[in-house]
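# here is a sequence together with a model predicted from it:
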Amino acid sequence: MEILLQPWPWYVSGPLIALVMFLLLMMGKRFGMSSNLETMCAICGAGKKSDYFNFDWRANRWNLLVILGAAFGGFIGAHFLSESEAVAISSETVESLENLGFESAGEAYLPERLFSLGALTEPGSLFLLLMGGLLIGFGARYAGGCTSGHAISGLSNLQLPSLIAVVGFFIGGLVMVHLIFPLIF
């Protein structure tokens, strides 16, 4: 039980990811979270309004289990397999985040300032969450997939567009954290 309460090292989790990718490749499937959004839109009838969503969504329903697995796995990991809520980040990062107004820095994975129920009643926090969701959704569609799809599936298939997308994701993340994040907060 003790091994489940600790983060797994790369030499365990990496080969497990590689095994899943191998199995998906052998079955002719592609991994990615944003493709589930297309499937859900097709299920809801968006194909009547746009030809883009007019496809047989039943062929992709296996991938909807990925979302359920991620949600349930995250819940189980957070509530039953974590000994503490503390996040292992450097003291300099904690101090930097506290200076920006994130009092729970280093104590929890999701900052209460943005992810508490009270934050949903604040117009500023709600606006940031909605804009972030829209930008992530647009970016995932514009890039032809999300970070998990490109970084795990695309790079496993040695696709140059996925390499370019992953480099772009990292650059965008660095720009956000070092330039835009301090301006917002």
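Done, it's in.
# C-alpha from now on. contacts and neighbour counts both.
Noted.
# residues contacting the nearest residue to Ala46 once chain neighbours are set aside?
In space, and not counting its chain neighbours, Ala46 is closest to Phe53: 5.8 Å by Cα to Cα, 6 or more residues apart in numbering. The contact partners of Phe53, by Cα atoms under 8 Å, 6 or more residues apart in numbering, come to 38-39, 41-42, 46-47.
# let's see it at 6 Å
42, 46-47 (Cα atoms under 6 Å, 6 or more residues apart in numbering).
# before we go on, here's another structure to hold up against the first:
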Amino acid sequence: MFNLYLCNISHFTVRNLSSTLQQKLETMEIIMQPWPWYVGGPIVGFIMLILMYLGKSFGFSSNFRTLCSALGAGESCEFFRFDWKTQRWNLLFLVGAIAGGYVASHWLSDNQVPQIAQTTIEQLHAEGFASAGSSYYPAEIFDHLSPKNIVLLVIGGLLIGFGTRYAGGCTSGHAISGLSNLQWPSLVAVVGFFIGGLIMVHLIFPLIF
């Protein structure tokens, strides 16, 4: 009788554990799948509401200025002369974004390359980018650091670093934070982002590659 009792308890426990494990696996499956815009969008908006409530402005590229100030650039340049410690929360956000991306790519996803339009893949293949559609980044640039590629990467980095600070923000600072505060300069900047992208794709890109 006692053995039967233990057997029933064991069966009940195993069944509950199996059910719990199945539920956790289903939850993990939801987390590991790409989130649609109607899920990710409201989450970003909710984060903005929290930052606005705390009196903070969301912007990723501002960490460039913060890091330069923390390293002593304020001693020789007025632009970097401010209390960078007030932006420690943003530096923490930067670290969290990097760590979160690493965790998500290694343990919370199957690491599939995002799908892009077949027409785009064919156009990139015609331009000599055979890795298009099968790689996260153009391997022809980053895996083969020829003098030309190094020059392009350095110039691109300088333009991004200078441009985001000269414009007062990047896509996150203007498109997310600025537009949510109905800032006219942010609207102008966002329109400029799109115009610059079109010019790059249709005019400059064919000349470079």
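Everything's here; your move. All figures in this text were calculated on a predicted structure; none of them were measured in a lab.
# and the TM-score between them?
After superposition, the two chains reach a TM-score of 0.93 (TM-score structural alignment, normalised by the length of the first structure), with 182 aligned residues with a Cα RMSD of 1.3 Å.
# re the thing from before, which among the contacts of Phe53 of the first structure count as buried?
Using 16 or more other Cα atoms under 10 Å as the burial test, the contacts of Phe53 of the first structure include 42, 46 as buried.
# show me which of the contacts of Phe53 of the first structure is closest to Gly144 of the first structure.
Closest approach to Gly144 of the first structure among the contacts of Phe53 of the first structure (Cα to Cα): Ala42, at 17.2 Å.
# the closest one matches what in the second structure?
Counting by TM-score structural alignment, Ala42 of the first structure lines up with Ser69 in the second structure.
# residues in contact with its match?
Contact analysis of Ser69 of the second structure by Cα under 6 Å, 6+ apart lists Phe80.
# within the helices and strands, which one has it?
helix 62-70 (DSSP states H and E).
# can you list the buried residues in that helix?
62-67, 69-70.
# who's in contact with the aligned partner of Cys170 of the second structure in the first structure?
Cys170 of the second structure maps onto Cys146 in the first structure, with residues paired by TM-score structural alignment. By Cα under 6 Å, 6+ apart, the contact set of Cys146 of the first structure is 34, 140.
# what distance do you get for Cys146 of the first structure to Ser35 of the first structure?
Cys146 of the first structure is 8 Å from Ser35 of the first structure, where distance means Cα to Cα, to the nearest Å.
# go on, Asn54 of the first structure?
As for Asn54 of the first structure, its distance to Ser35 of the first structure is 14 Å (criterion: Cα to Cα).
# just Leu114 of the first structure next, same as before
In terms of Cα to Cα, Leu114 of the first structure sits 26 Å off from Ser35 of the first structure.
# ditto for Met27 of the first structure
Distance, Met27 of the first structure to Ser35 of the first structure, by Cα to Cα: 17 Å.
# quick one: which helix or strand includes the residue most central in space within the second structure?
By Cα atoms, centre = their mean, the second structure has its centre lying nearest to Ala97, at 7.3 Å. Assigned by DSSP H and E, Ala97 of the second structure belongs to helix 88-107.
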